[in-house]
Structures are given as structure tokens and as C-alpha cells.
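Visitor: Curious how this folds, go ahead:
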Amino acid sequence: MTSTTEPASPPSEQRSEPPQEGSGAQQSSGAQRARLRALAVLCAMQLMIILDGTVVTVALPTIQSDLGFSQAGLAWVMNSYLIAFAGLLLLAGRIGDLIGSKRVFLAGLALFTAASLLCGVATGAEVLIAGRFLQGVGGALASAVILGMIVGLFPAPGEQARAMGVYGFTSASGASIGLILGGVITQTVGWHWSFLINVPIGLVSLALAVRLLAPQRGLGLGKGADVLGAVLVTAGLSLGVYTIVQTAEPTVELPRTLLLAAAAVLLLAAFVLRQARAAQPLLSLHIFRKRQVTAANVVVVFLFAAGFGFQFMTALYLQRVLGFDSLQTGLAFLPAPLLGAVMSLFVAPRLTVRFGSRALLLAGLAAFLVALLVMSQAPADGSYLLNVAPVLALMGAGIGVGIPAAIMLAMSGAEPGDAGLASGLNNTAQQAGAAVGTAVLATLAASQSAVRVSEGVAEAAALRDGYSAAFVAAAGFVLAALVLTATLLRPSKK
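Guide: This is a model prediction of the structure:
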């Protein structure tokens, strides 16, 4: 693999294995296999990160019962992870540029694996929350540099489209797969294995990553070791995510929320000012002057806000309105990852080469918009086969082409020396979108359902009305992404 901070070298020089003897075609074939194995390792880590969130979501009721969590305390099983993960992504991406992506990836993978073991053997609430926080730190370190490493491994447009298709499938379908695995694991071997399953996968991935990922020099800490900037951005992002996730708590007070939001904005504003004046900034603000990078990341925020919010609200509709249990709910999501796999792995790469990423993003967003609007009309006495399964299939198809296209547009506008930063920025956009979308849509659904109950509507119908309002709001996110894509994004000139 090439360094994300250096000009690309020939494939035979990118391998961490000794070159093989033989013809040029044999060496090229060997180098391609090595790159594909490296891609598999990177995507395995991304899949663990994505799976972890939804697998744990399904296991939360059992965790609460076994460890004696209060309802408010239970939220911190998720929140401690989100705060650490989202708060460190930008910093982790920049560290990857400075000291080399491989070092940061290995450190993150090792920490995530060790923290998963700690969570799996936890016998008390405090240990589990601490383990989840460390998982978030490890996940941020590894995830922040994955995209930049994939771009370095596959610089040619065609092969990069295929690689991003694999990554996009991993990101888009991992949550649905996690719901399925979560139901199976929790009901068969217990919630502890929701975490312990990461340990063997992590150890194997770590061993393969050491062997397959080539070392990189990086720019050096002297090019951006801004300690004050690191403190400001990490504190600002962490506080911002905390402000978002705590809005779902029933006892939250509006003045407190506004105060926390203002503090987060002030910290991030101070960070921006610091970067504008620092001799060696942690985050070079020139990256935001690239319209394609900025617009594509805003589109990613809206896309993930709608996507994660859609999955969360659909799971609630299946369980609380149609009466599905956790295993049935997980299996019900199968159409989404199946169609997502077909589109992102086989269809999207070919169409990207022919029509470009922007055209695919527009098509994917349009399909997702239709899916949300149809789902908003699902009745309280609905049928899974008629009202849910077709929507999940359409959503999977739309996300399957939309997410890889959006990520390619965001990464293609960055310079090689900013690959880690651009990767961290894109992952921050994904996490911010997921957190904002889930919090906003959950709050909207709950408030709308409460209003309908107060009006004397039956519980199932009131819940359905709340979820319908959330689906319409999610459609608004997708419509905003469509408008941005049509007006601000242009096909990559690379």
C-alpha cells in the first residue's frame, strides 16, 4: 500500500511482502491479491465498528436486567461509545497523516479488541461503560484512517469505485446485519458475546494487518502537533455529541440543552480561530475551501441522519406496532443488506465508471426518498410483506449506490497529504449524521405519539402516527441532500 502522504509507487513496491519471482503479469496479480486482502482487513474493522452499535442496541434490555442499570444509566452504554468515537475522529485522522495511517490503524484495532474483551467480561455497570468508552477511542483511531488507506490502495477510478462499493456495503448494511446478529446472539448465547465475538475477529485482523499493510512515514508531528487545537476540537465534538444524545432522556431540560449546545459551538469556534492563526495547525482550513469536499460531507450528514434514523424507527414500528420480537425484527431487515450488497458490490462500480459518482448519488437518494415516503404511510395494522419488506429492499438499493458515491465524491476532492484528515472528516460526518438523525427522529416520534395519545387515539395508532412523522422528517433530510448534490456537487475531474 502507498503512503497517503507520498506519491503513489508501483504496486510491487507497495507490498509489505518480499517481491515474488516471475513475469510482470504474475507480480501484478500477486500485488492485486495483496491489495484485496488488505482491503478485507480494513473492511473487517469497519464492520466490527458498525456491527457493535446495533448488536448492542438489541442486547440493551438484557444488559439492563443482568447488570442492574437504571433507565437513565442504560443510555450511557451507547452514549459513552458515541462521545469518545465522534469526539476523536478528526484528531485521529490528522494523527494518521502525521505519523502514518498504519500505526494509527493498528493502535485503534488493538485497543478496540482489548476493550471488547473488557466489556464482555464486565460484571458491573461502571466497568461496561468504561469499556464502551475505550471501544469508542479505539474505533475512532482505526476508522478515521480507513478511507484514506483505501484511496491509497486503489488510486485508479474503476478499481477505487469497486473498493468503495465494498466499503459502502460494509457501512450501509452493517447496521442491518447487526440487528440480525444481535437477536441471534442475545437469545442463544447471551449478551456478553455481543462484545466477545469481536475478540477473535480483532486478533486475526490485527495479525493480518501487521503483515499486509505497508508502513508509511507520515508528515511528521512537527507539521501539525497543535496540542491546544486537539483539546478544543475533541472537547467541542464530544460535548456536541453528548448534547445531542442526552435529548432523548425524558427528564432533559431545554435551558440546560441550549447551554450545552452553546458551549459546544463556542469550543468549536475557538478551535477554528486557533487553526486560522496557528503556525502548524492540526486542521488546515484550506480543505473547507474545496467545494466538493465540504458539500459532499454535508450530504453524508443528511444521508446518515436519514439512514440510521430510518432503521431505528423501522425497528420500533416492527416491535411496538406489529409485535415482532428481537429475533424477528433482526431477520425482517434482511432485504436491506441483501439489496445493498447487490448494488454496492456489483452494480454501483460498473455504473460509477460509466455515469460518474454524482449521477449514482442522485439516483440512490431518489430511491431512498421514495422508500421513506412510502414507509410513512404504513398503517397500524400493516403487513410486513406488503408495507415493510418492499420499502427495506428499495432503501437497501438506494443506500447501496448512494453511500459509496457520496464517499468517493468527498475523498476525491482532497489532496494526498490530507487523505487521513479527509477520512476523519468524512467519518465525523457519518457519526454526526447518525447521532443527530436518531436523536431528532426519536424525539419527534415520541412527542407526536404523546400528543395523539392525549387526544384519545389508541396506543398502536398513536405510535404509528409518531413513526410516520419521523419518516417524513427523514425524507426531508434526503431531499436536502438531493438539492445539495444537484446544485453544488459536480462530477470529479480526476
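Visitor: When you work out contacts or count neighbours from here on, use the C-alpha atoms and nothing else.
Guide: Will do.
Visitor: what about the helices in the stretch 101-250 of the chain?
Guide: Ranges of helices in the stretch 101-250 of the chain, per DSSP state H, counting those that start in this stretch, are 101-120, 125-153, 157-188, 193-196, 198-212, 227-245.
Visitor: Can you tell me which of these is most buried?
Guide: Across the helices of the stretch 101-250 of the chain, the average number of neighbours (mean count of other CA atoms under 10 Å) peaks for helix 125-153, which reaches a mean of 26.
Visitor: Please give the structure of this sequence too, so both can be compared:
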Amino acid sequence: MSSSARSVNGASAPDANRWRALVFIALAQLMVVLDATIVNIALPSAQQDLGISDGNRQWVVTAYALAFGGLLLFGGRIADLWGRKRAFVIGLTGFAAASALGGAAQSGAMMFGARALQGVFGALLAPAALSLLAVMFTDAKERAKAFGIYGAIAGGGGAVGLILGGFLTEYLDWRWTFFVNVPFAIVAAAGAYFVIREPEGGRNRSPLDIPGVILSTLGLVSLVYGFTRAESDGWGDSVTIGLFIAAAVLLVSFVVTEARVKAPLLPLRVVTDRNRGGIYLSLGLAIIAMFGTFLFLTYYLQVVKGYSPVKTGFAFLPMVAGMITGSTQIGTRLMTRVPARLLMGPGFLVAGVGMFLFAQLEIGSSYTTLVLPALLLLGLGMGTAFMPAMSLATHGVQPRDAGVASAMVNTSQQVGGAIGTALLNTIASSATTSYIKDHIATAATKPQQQLVQLQGMVHGYASAIWVAVGILVLAALVAVTFVNAGRPGAGESSAMMDGIEGEVPVPVVAH
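Guide: I've put the predicted structure just below:
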């Protein structure tokens, strides 16, 4: 009998180093999440230094998103095959090397290559980190605490990236937004190497599903790039439409292939489980709503309110505080007492109320009376909802599928981020254009015209944020309807075990 199985019966003690391991896993997660926003602040300076054209500027963000989003499933499967600890350490080492290359970049091409490499190693690192947590924390209360910390970092790290990016760009140099990853990665990799002891019996040694790797990677890359192009070239652009058609054909082919092959890259049991399917979908929707709003608020504070990059970063801090409170205090304390859907549904609705406040934005809106309460509610709601979602996404899954199940969480977030940025930006742009067209004729002087331009911009943001409110309500409905697992502390839910009888689950010990 494997050690995983023994721990289900309560015979073997949990890993003594698990809390120390969590520190290094959390540090690695923080680095990956920071990287998603820290570079945005540094982008204007980097573009100027490296002579990158406006048309090619988006590739600094897109190269990373394509490699990361496209290779996540493959990275999760590699973690299951090689072992999560090994995948985690290799991912960290590669990410540090790619970051150093980006910081030393002398041309646009070198920068794009470094960002793509960061995405490749990030796709190996992110699922390995989440699946390590899934197999190391077996007691329900401890698991709740561990995922609470992880969820807070996953949610709040983006805003920390804005602060750090602002400081480094304003007071040092944009290159430090890359170099800062190197010490993070070295500490996390060294710590993981010496502290993490992966439980036995969780490897998936079946041969690699090459057709699945090719179809999923090309399908996800086409989908993410389709949304990226839609943002820059419009939804009616022939290449954009072609990419969406290609993505649909490739991803349908992938599902058909996975149903037929002996050792699939993504065993369909991972996503067809009602709970996990509901979690992936509701998380993806919530990220769609959040990502676009981050961008709008950054522009609103800097362009309309005239905040510096550092001040903008600090303005986001209440949301981080809300996320940490929602995740570690509300989510962790209630997760073993109430069903996950009763945390996720209300959590997304509270975030929706925060988003509703953002939809009231005007040029003269006060930070204290409107932006601050909106950020607190958004953070509190997201933190409360993310925490059980992160835990349940890998709860009850077979150890040999833990990496792939973790990769699906990251994939729903990556694809959600790409969709959110493109969709909400497009809505905002068209609303701004029509507002300016309708009102510019009445503006006689230059200051009046500038005011109309700013009013149009804020009107566009508010229009897009209304859509984000609707998306969050939909995320809450999906969570309440599909996620039917009972309290994780009450032992394995029968729904979680559907279709996996006779297999050894990742243990969650009732107490």
C-alpha cells in the first residue's frame, strides 16, 4: 500500500516540513503573479530604451501570456511525470535565468524572447506549486489554512507588483523589474530543494500524449492570441476570426483525442467532475471581470487623477488587505464548516458590489468615498471565493492527476485574463469613441475638448465595468449551481469521488 493510501487511513503522519515548504511555494507563486503586473509599469521606459515600436509593444506582454497559457497543461503533466519537486525547482531556475536575460535585454527581439522563456518556465512552475500543496497538506483544517495563504498571494500579488514596479521604475531602472525575480527564485529553489519531501506513490509514469500536447498547446495559443489581436485589430479582423476558428477546431480535436487515447494529457474525468468544472468556469469568469478592471483603474488614477506610478500602486493596497482578510480569515475559518458554494457564491457577489461601485466612476470621484470602499469589497469578495476554489480544484483528485488538475486552475486564470483584457478594453474603447463623437461638437475651446476626452475615457471604463458586474453575478450563479461538494472537513464528498472508485485520492482526513 502506498504512503498516500496509508495517510487516508490516518496511519502515517503528515510531512513535518510542510509549513516550511509552504513558505517557499508561496514565494514562488508571488514571483509569478508579480511578474504579470510589474512589467506593465516598466513598459513605457523599456519601450523607449530598446526602441520598440508602438505596434510591437504588446509583444512584451503577449509573448509571456502565449507561452504561459499555451503550455500550462503540458507543464502540469510534466510535473506529474517527473515529480512535482523536480518540476518546481527546474521551473524556478529557468524563470530566474529568463528574468536575468530580460533585465539585460539590448533589443526588442531579446526582450520578447526572454518574456516567452519566462512563460515557458512559469508554465512548469505554477502547476507544480499548486499540486505540491495538494499532496502535502492532507488534514482538512491545515489544508484550509495553506490554501488561504496561497489564495491571498495569488489574488493580491498583482497589486503588490504595481507598487514594486512603480518603485523600481521610478527610483532605480526598469531593468530591475526583471532582476528582482532572480533573488526570489534562488531563495525559493534552494528552500524547496532542501525542505520539500514529496509523498511517494503520486507519480504518473504513463507515456506522454504527444497529439494531446500539440493540439492543446496550439489551441490555447490560438485562443489567447485571438483575444490579444481582437483588442489591437478589432473583432472583425480576418486574422482574428481565423485564430478563433483555428482555436475551436484544435480544442474540439483535443477533447476527441483525449476521450480515445490510453494515457491522455488531460484525463476528461478531471474536468467533467461537476465540482471541478464549476470551479474552473467560475474562476475564469471572475478573472475576466478583474483583469480589465485592474487596467482601467490604473489608467484612471494615473491619467485622470494624475497619480504617480508609486502612488497608484499604494492606492491598490486596500484591495490586497481585503483579499488577505477574505482568504485567511473568512475563507479559512468557514471552509471546514460550510459548503464551498456558500463561500464562493456570496464571495463573487460581494466582489460584484465592489465592481458596481466602480461603475459609478466620474472624473471628480473621490478616492476615499468611492474607490477605497470598492477596492475593499472587491478584495474581500475575491479572497473569500478564491480560497475554497483553489483548494477544491485539487480536492479528491487522484495523485497522478494532481499536476494536470492544478494546471487547469492556472489555465482558466490565464485564458480568463486574456479574454478579460481584450473584451473589456474593446467595450471601453467603443463607448469612449461614441461619447467623444456625440459631445465634442459642443466643446469650443481646447480645455473643453480635453475635458470631453477625459469624460469619454471615464464613460468608457464605466460601460465596461457594468459588463464586469454582470460577469461576476454569472460567476456566482455558476458556483452556486455546479459546486455541490460538502464541507471539505466532513470527509470526501460523494460527488467528488464520482468516476474514480478504486483509485487512491489525494487524502483529506476527517477529524
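Visitor: Do you know the score for how well these two fit?
Guide: Scored against TM-score structural alignment, normalised by the length of the first structure, the superposed chains reach a TM-score of 0.92; 476 aligned residues with a CA RMSD of 2.1 Å.
Visitor: Tabulate the helices of the stretch 101-250 of the first structure (TSV), appending distance to residue 351 of the first structure.
Guide: Output for the helices of the stretch 101-250 of the first structure, formatted as TSV (distance: least, CA to CA, whole Å):
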stretch	distance to residue 351 of the first structure
helix 101-120	30
helix 125-153	19
helix 157-188	9
helix 193-196	37
helix 198-212	30
helix 227-245	36
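Visitor: nearest to residue 66 of the first structure, of these?
Guide: Minimum separation from residue 66 of the first structure across the helices of the stretch 101-250 of the first structure (CA to CA) falls at helix 125-153, 9.6 Å.
Visitor: State the span of the second structure onto which that closest one is aligned.
Guide: With TM-score structural alignment applied, helix 125-153 of the first structure matches the range 108-136 in the second structure.
Visitor: Give me the mean deviation of the matching stretch from the first structure.
Guide: Superposed on the first structure, stretch 108-136 of the second structure shows a mean distance of 0.8 Å to its aligned residues (mean CA distance after the TM-score superposition for the first structure).
Visitor: re the thing from before, so which of the helices of the stretch 101-250 of the first structure gets nearest residue 433 of the first structure?
Guide: helix 227-245 (10.4 Å).
Visitor: so the closest one aligns onto which residues of the second structure?
Guide: Mapped onto the second structure using TM-score structural alignment, helix 227-245 of the first structure spans residues 210-228.
Visitor: Can you tell me what residue 149 of the second structure aligns to in the first structure?
Guide: In the first structure, the residue equivalent to residue 149 of the second structure is residue 166, according to TM-score structural alignment.
Visitor: Residue 47 of the second structure - how many residues pack around it?
Guide: Counted with other CA atoms under 10 Å, residues neighbouring residue 47 of the second structure total 19.
Visitor: Could you report the distance from the closest residue to it other than its chain neighbours to residue 187 of the second structure?
Guide: Here the nearest residue to residue 47 of the second structure in space, its sequence neighbours aside, is residue 57; by CA to CA, 6 or more residues apart in numbering that works out to 6.8 Å. Counting by CA to CA, to the nearest Å, the gap from residue 57 of the second structure to residue 187 of the second structure is 32 Å.
Visitor: quick one on the thing from earlier: map the residue nearest to residue 47 of the second structure across to the first structure for me.
Guide: Residue 57 of the second structure maps onto residue 74 in the first structure, with residues paired by TM-score structural alignment.
Visitor: Any idea which of the helices of the stretch 101-250 of the first structure gets closest to residue 347 of the first structure?
Guide: Nearest to residue 347 of the first structure, of all these, is helix 157-188, at 8.9 Å by CA to CA.
Visitor: once aligned to the second structure, how far is that closest one on average?
Guide: Mean deviation for helix 157-188 of the first structure: 0.7 Å (mean CA distance after the TM-score superposition for the first structure).
Visitor: Show me what residue 421 of the first structure lines up with in the second structure.
Guide: For residue 421 of the first structure, the aligned position in the second structure is occupied by residue 404, per TM-score structural alignment.
Visitor: what helix or strand is its match on?
Guide: Using DSSP states H and E, residue 404 of the second structure falls within helix 402-439.
Visitor: Mind listing what's buried along the helix or strand immediately after that helix in the chain?
Guide: Remark: after helix 402-439 of the second structure, the chain's next helix or strand is helix 446-482, criterion DSSP H and E. Buried residues in helix 446-482 of the second structure, counted by 16 or more other CA atoms under 10 Å: 449, 451-480, 482.
Visitor: quick one on the thing from earlier: so the residue nearest to residue 47 of the second structure sits right up against residue 46, yeah?
Guide: No. Using CA atoms under 8 Å as the test, residue 57 of the second structure is too far from residue 46 to be in contact (9.5 Å).
Visitor: of the two, who's got more company?
Guide: Taking neighbours as other CA under 10 Å, residue 57 of the second structure and residue 46 compare with residue 46 leading, 24 against 17.
Visitor: how close does the more buried one sit to residue 345 of the second structure?
Guide: From residue 46 of the second structure over to residue 345 of the second structure the distance is 41 Å, taken as CA to CA.
Visitor: Over to residue 351 of the second structure?
Guide: Remark: distance between residue 351 of the second structure and residue 345 of the second structure (CA to CA) = 10 Å.
Visitor: average offset between the helix or strand where residue 411 of the first structure lies and the second structure?
Guide: For residue 411 of the first structure, the element it lies in under DSSP H and E is helix 389-412. Helix 389-412 of the first structure: mean distance to aligned residues in the second structure after superposition is 1.3 Å, counting by mean CA distance after the TM-score superposition for the first structure.
Visitor: That helix corresponds to what range in the second structure?
Guide: Residue span in the second structure matched to helix 389-412 of the first structure, by TM-score structural alignment: 372-395.
Visitor: Stretch 180-188 of the first structure too?
Guide: Aligned by TM-score structural alignment, stretch 180-188 of the first structure falls on residues 163-171 of the second structure.
Visitor: and the residue nearest to residue 233 of the second structure when sequence neighbours are not counted, how many neighbours does it have?
Guide: Nearest residue to residue 233 of the second structure, sequence neighbours excluded (CA to CA, 6+ apart): residue 240, at 7.8 Å. Residue 240 of the second structure: 23 surrounding residues under other CA under 10 Å.
Visitor: Nice, that's everything, thank you.
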